[in-house]
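Participant: Return atomic coordinates for the entry below.
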Amino acid sequence: MTRKRILIVEDIPALALMYSGHLEKAGYEAVVVDTGAAVLRALAEGEAFSALLLDLQLPDIDGLELLRTNADLLAKQPVIVVTADGSLSRAIDAMRLGAYDFLVKPLAAKRLIAVVASAVEAGPTIRADAPVQPADPLAPAATPGGFVGNCGAMREVYRQIGCIARSRATVLITGESGTGKEVCADSIHRESGRRDGAFIAINCGAIPENLLESELFGHVKGSFTGAVSDRIGAVQAAHKGTLFLDEVCEMALPLQVKLLRFLQTGTVQRVGTSRVDDVDVRIVCATNRDPLREVAEGRFREDLYYRLAVVPVHMPPLRERGNDIAELAETFLQRFAREEGKQFAPLGQAQLAALMAYRWPGNVRELQNVLRRAAVLWDGPDLPLSALPTAPSLAAAPLAAAPLPVEAPRGAEAPQTDVAAAFRGMTLDAIERLVIARAIEDAAGSLPAAAKMLGVSASTLYRKRERWASSGDVA
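Facilitator: So this is what the prediction gives:
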């Protein structure tokens, strides 16, 4: 069998010799050149390579410039870039140009071989920022996965998914709660060469901090109270597949360090053991926060952010998706009607007008819950307007409904505030949501900090938020 040829572009002889030695032991044929000109010359002469290992610091040309000015370099074979630890931003730029992956010096032999093997299997990549091919603007876009809708913003999301799926690059999906970030992650997985592997989703905000490390990396029997047997974590469960880390900005700083180490080495160490295992996992993350703000305020590591946000994808809020609202509503109504054994006529003009006028603070998830509730509570065939929201929900402006009492300044006579009167007419559940919403706002969106202020556990707030979300009251 012919050995796969790997082109190594490295101008330091000792490093080139080390890389070629590792690859040849793994069964590859290594070809070494030391300049960008030599790379172009080899390709011009028709030499074929299964992958290219490119150092970004070359004596005659910058590695990034080489990629920018030679599109065929990426079209003919996957490119893996090598960079120093202090040049991660350059490696990120290379990934956005279309590089398959990047490695940070010094290179571990196992990591090098694993990335090369994965690149050879995947083949050439497509640039995530490649120009859109001209198409009929009225023709519907191919919608991946479980998406519905063809507005301009979503068409761009679909295009990005198609490009991203063929890459190994980590992806950071941003957007408000309920916009479909997990659907996007699942679509990337299904469109990729990893579709036959597992798609494992972990909500970093819903798992207590002291258990999240075990959930991610696994543990051995007896490593902590309750560890009654050996157990692999989500990372190993997603081997050859995709790991989706939802609400990644909720992750505690100490665990961020361990996640960063995993991303750098491609290895995991279970809680309670010194054994290190190699894994091959594609990482997709999501957050409803502004990650750069989290970095600026010290709640999220900057080096981890740059590792995760190689390819950013933003999910637009439902209120900005125009006619997609009507298409989604009709799709949900008919789906839930079938589940309930009922029949509903298509939505009329009055119903569509009400749906389009509403701001949808809970986005697609809220719309889905509204139509599910309507299919359960009404028999059809027509859906009454009373089944649809017509005014901003408590979630949209929770603090305007009943202002909380304010403490008087020192030295001033305290006003005689009737606290009970401030909440008159509200249910206990509504009051609880109001107080929790205020605490979360005061804690700058951090549920753990809000829980501390309220004297309850963070898991209590997460459970309440999930219960409200399932009922369609809160995003």
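Participant: From here on, just use CA atoms for contacts and neighbour counts.
Facilitator: Noted.
Participant: pretty sure V284 contacts L172?
Facilitator: Yes: using CA atoms under 8 Å, V284 is in contact with L172, at 6.1 Å.
Participant: so what's in contact with those two at the same time?
Facilitator: Listed contacts common to V284 and L172 are L308; contacts here mean CA atoms under 8 Å, 6 or more residues apart in numbering.
Participant: residues in contact with the strand or helix carrying A421?
Facilitator: Per DSSP states H and E: A421 is located in helix 419-422. Contact with helix 419-422 is made by 402-405, as judged by CA under 8 Å, 6+ apart.
Participant: Now the two most distant members of those.
Facilitator: The largest separation in the contacts of helix 419-422, counting by CA to CA, is between A402 and P405 at 9.3 Å.
Participant: neighbour count winner among the two?
Facilitator: A402 (14 against 11; other CA atoms under 10 Å).
Participant: does the more buried one count as helix, strand or coil?
Facilitator: coil (DSSP: H, G, I helix; E, B strand; the rest coil).
Participant: gap between it and S471?
Facilitator: In this view, A402 and S471 are 22 Å apart by CA to CA, to the nearest Å.
Participant: Also A165?
Facilitator: 34 Å.
Participant: Likewise for R195?
Facilitator: Distance of R195 to S471, given as CA to CA: 32 Å.
Participant: And for S274?
Facilitator: In terms of CA to CA, S274 sits 45 Å off from S471.
Participant: okay, the two: which has more neighbours?
Facilitator: Between S274 and S471, counting by other CA under 10 Å, S471 is the more crowded of the two (15 against 9).
Participant: show me what contacts the more buried one?
Facilitator: N369.
Participant: one more time with 10 Å, if that's ok
Facilitator: By CA atoms under 10 Å, 6 or more residues apart in numbering, the contact list for S471 reads 366, 369-370, 372-373, 465.
Participant: Format those as a markdown table; extra columns: distance to T331.
Facilitator: What follows is the contacts of S471, written out as a markdown table (distance: CA to CA, whole Å):
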| residue | distance to T331 |
| --- | --- |
| E366 | 14 |
| N369 | 13 |
| V370 | 13 |
| R372 | 11 |
| R373 | 14 |
| R465 | 26 |
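Participant: D93: neighbour count?
Facilitator: Neighbour tally, D93, other CA under 10 Å: 14.
Participant: this one next, for a side-by-side:
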Amino acid sequence: MNTTHKPLVYVVEDSLSSGALYCSQLQKAGFDTQHFVDGYSALVAIKAKMPAVLVQDVCLPDISGLEVLKYVNKQEVAAKVIIITSNSSIDVAVDAMRLGGYDFIEKPFTSERLITSVTNAIKQQNQDLKTVEVEPTATSLDRINFIGESLSMHTVFRLLESAARSKASVFVTGESGTGKEVCALGLHQASAREQGPFIAINCAAIPAELFESEFFGHVKGAFSGALTDRKGAVEVANGGTLFLDEICEMQLNLQAKLLRFLQTGTFCKVGSSEVLQSDVRIVCATNRNPAEEVGEGRFREDLYYRLNVIPVVLPALRERGEDILLLAHHILKAKTTENNKQFENFSDEVKQTFMQYDWPGNIRELQNVIENIVVIYDGQSVQPDMLPSNFGHNVVNQAQYSPHNQMAQTNISTMASTPLRSQASTPEQSSAPNNIIQLWIVEKNAIEDAISQCGGNIPLAAAYLGISASTIYRKMKSWAEN
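Facilitator: Prediction:
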């Protein structure tokens, strides 16, 4: 490598031996380095020449590492800052990430972990500089298909823009259907990791006994049925982003293993003692309140703080005002093209209905409603009679069930208060006070009614219900087992 093209890395570490070691490791990897033993010396050097990357201990003998970070981020062209921390200062490291740090690594760490972090920081730095030079008014999220003009969404966009330039873990919360996976994919595509893989895992959909294998992989013979070696999501996502959906569904023993991986960047496959390494950016999501889960003892507090470096709260669709119509027009255009139809707009009555409805299923429900219309009807404008029956009314007060009610999207009180097929009650039902029907029977009756009205067409029934066909098949299997 030509010396003039070597990226410059400043190492700020008060330990002479540790600092010399980090510099030596980085120099072997092709970087130019300078070592500083205190924060003020580093600030003087930064004022003279800004490095590409600053690797600094969060605890310095003279000033706080956070002060150095704040100064760097105020400069027109700022270095990427990687924080070195110990277990005792993990909370300070999290604060540093929220202030704009790129990454943090915990002592003790391997040379591979250090070099990987610095290399990725250089990639992100180069991408940021390229964006400034080519499109000074554009943001890295302009390429991502985010739709929204509401104040709440502008707040989300600002958070995502900052998070995209970092490797910090992002914790996305929001109701089901608000677009948490779209948010995670957008972060990936707007980051320096966009050329790497984006791997999504639904923590609620994987059986607990298989989760460790899905996550870390296994070797042949590790357990019954392990006929070949298999890579896990952590290994496949190396160099990219790992999205953990419904993270609060993960069992506590698995949470401990995830925490260790996040701390060290290392893991072992099931059935193997070989230590492997993977560099991934973690984005996780839940529709629960994670702080409450921590308080109830269902989610590890240390893992929560490790993941919740950049919290992003996605607003419900009903809170987004005119965004409802913006999204509706976007979805209508996409579904019309997919199905080779002629729809162009919505009637004023439909627009008013959309704005008045509270959308319990959020964007996912809006997509289902519009796709339902586009598939079944023809025309240029969506009219009120094309909407699913009873759509837009207070379903809690409905006396009769219709599959168009988007059963899976309504809340539990709605389903429990709707007298579905009470004449088909089981012995368990008849003994309940006030003729209360068990919830699983309400759901079973609703799905069976929908399938019957659709002539046995399960995919079509699923579309009316606002759920996937696989969900129906899974529930039918569980009914048979009962």
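Participant: Any idea what the TM-score comes out to?
Facilitator: TM-score for the superposed chains, counting by TM-score structural alignment, normalised by the length of structure 1: 0.80, backed by 420 aligned residues with a CA RMSD of 3.2 Å.
Participant: any idea which of the contacts of S471 of structure 1 is closest to A449 of structure 1?
Facilitator: For the contacts of S471 of structure 1, the nearest to A449 of structure 1 is R465 (15.0 Å; CA to CA).
Participant: quick revisit: mind putting the contacts of helix 419-422 of structure 1 into TSV with distance to L260 of structure 1?
Facilitator: Below are these laid out as TSV (distance: CA to CA, whole Å):
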residue	distance to L260 of structure 1
A402	44
P403	43
L404	42
P405	44
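Participant: which non-adjacent residue is nearest L327 of structure 2?
Facilitator: Spatially, and ignoring its direct neighbours in sequence, L327 of structure 2 is nearest to I147 (6.5 Å; CA to CA, 6 or more residues apart in numbering).
Participant: Okay, the one you found and R320 of structure 2: tell me how far apart.
Facilitator: Counting by CA to CA - I147 of structure 2 and R320 of structure 2 are separated by 11 Å.
Participant: any common contacting residues for these two?
Facilitator: Joint contacts of I147 of structure 2 and R320 (CA under 10 Å, 6+ apart) are M153.
Participant: Tell me which of those two has more neighbours.
Facilitator: R320 (17 against 12).
Participant: if I look at the nearest residue to that one once chain neighbours are set aside, how far off is A316 of structure 2?
Facilitator: Nearest non-adjacent residue to R320 of structure 2, counting by CA to CA, 6+ apart: S150, 5.7 Å away. From S150 of structure 2 across to A316 of structure 2, the span is 12 Å (CA to CA).
Participant: and I441 of structure 2, what element?
Facilitator: helix 439-453.
Participant: buried stuff in that helix?
Facilitator: 441-451 (16 or more other CA atoms under 10 Å).
Participant: Between S150 and A316 of structure 2, which is the more surrounded one?
Facilitator: A count of neighbours by other CA under 10 Å puts A316 above the other of S150 of structure 2 and A316, at 20 against 14.
Participant: Surely that one is in contact with L366?
Facilitator: No: using CA atoms under 10 Å, A316 of structure 2 makes no contact with L366, being 12.0 Å away.
Participant: what sits in contact with each of these two?
Facilitator: Jointly contacting A316 of structure 2 and L366 under the rule CA under 10 Å, 6+ apart are 177, 359-360.
Participant: which ones among the residues you listed are found in helices?
Facilitator: Here DSSP state H is the test, and those give no hits in helices at all.
Participant: If we only consider the residues you listed, which is nearest to H393 of structure 2?
Facilitator: W359 (10.8 Å).
Participant: what's near enough to touch the closest one?
Facilitator: If you count contacts by CA under 10 Å, 6+ apart, then W359 of structure 2 has 177, 316-319, 324, 365-366, 392, 409-410 around it.
Participant: which among these end up buried?
Facilitator: Of those, these count as buried by 16+ other CA under 10 Å: 177, 316-319, 324, 365-366, 392, 409-410.
Participant: before we move on, back to that, tabulate the contacts of S471 of structure 1 in a markdown table, adding columns for secondary structure.
Facilitator: Formatted as a markdown table, these follow (three-state DSSP):
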| residue | secondary structure |
| --- | --- |
| E366 | helix |
| N369 | helix |
| V370 | helix |
| R372 | helix |
| R373 | helix |
| R465 | helix |
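Participant: can you point me to the longest helix in structure 1?
Facilitator: helix 324-340.
Participant: Please list the residues outside that one that contact it.
Facilitator: 147-151, 154, 318-319, 342-347, 351-353, 355-356, 360, 363-364, 367-376, 378-381, 383.
Participant: Provide the secondary structure category for P312 of structure 1.
Facilitator: strand.
Participant: just checking, it touches L172?
Facilitator: Yes: contact criterion CA under 10 Å: P312 of structure 1 and L172 qualify, at 4.9 Å.
Participant: Those two - which one has more neighbours?
Facilitator: L172 (27 against 17).
Participant: A helix includes the more buried one, no?
Facilitator: No: applying three-state DSSP, one finds L172 of structure 1 to be strand, outside a helix.
Participant: circling back to that earlier point, how about the residue nearest to R320 of structure 2, what does it touch?
Facilitator: S150 of structure 2 neighbours (CA under 10 Å, 6+ apart): 319-324.
Participant: 7 Å instead?
Facilitator: Listed by CA atoms under 7 Å, 6 or more residues apart in numbering, the contact set of S150 of structure 2 reads 320-321, 323.
Participant: ok, back up a step: report the two of the buried ones among the contacts of W359 of structure 2 separated the most.
Facilitator: Maximum pairwise distance among the buried ones among the contacts of W359 of structure 2 (CA to CA): 18.3 Å, between I324 and T410.
Participant: residue contacts, V280 of structure 2?
Facilitator: 237-242.
Participant: Run a quick neighbour tally on the aligned partner of L107 of structure 1 in structure 2.
Facilitator: Alignment note (TM-score structural alignment): L107 of structure 1 maps to F109 of structure 2. F109 of structure 2 has 14 neighbouring residues, counting by other CA under 10 Å.
Participant: Tell me the buried residues in the helix or strand containing S213 of structure 2?
Facilitator: Here S213 of structure 2 sits within helix 208-216, counting by DSSP H and E. Neighbour-count burial for helix 208-216 of structure 2 flags 208, 211-216 (criterion: 16+ other CA under 10 Å).
Participant: which of those residues lies closest to Q25 of structure 2?
Facilitator: Closest to Q25 of structure 2, out of all of the buried residues of helix 208-216 of structure 2 and judged by CA to CA, is F216, at 27.7 Å.
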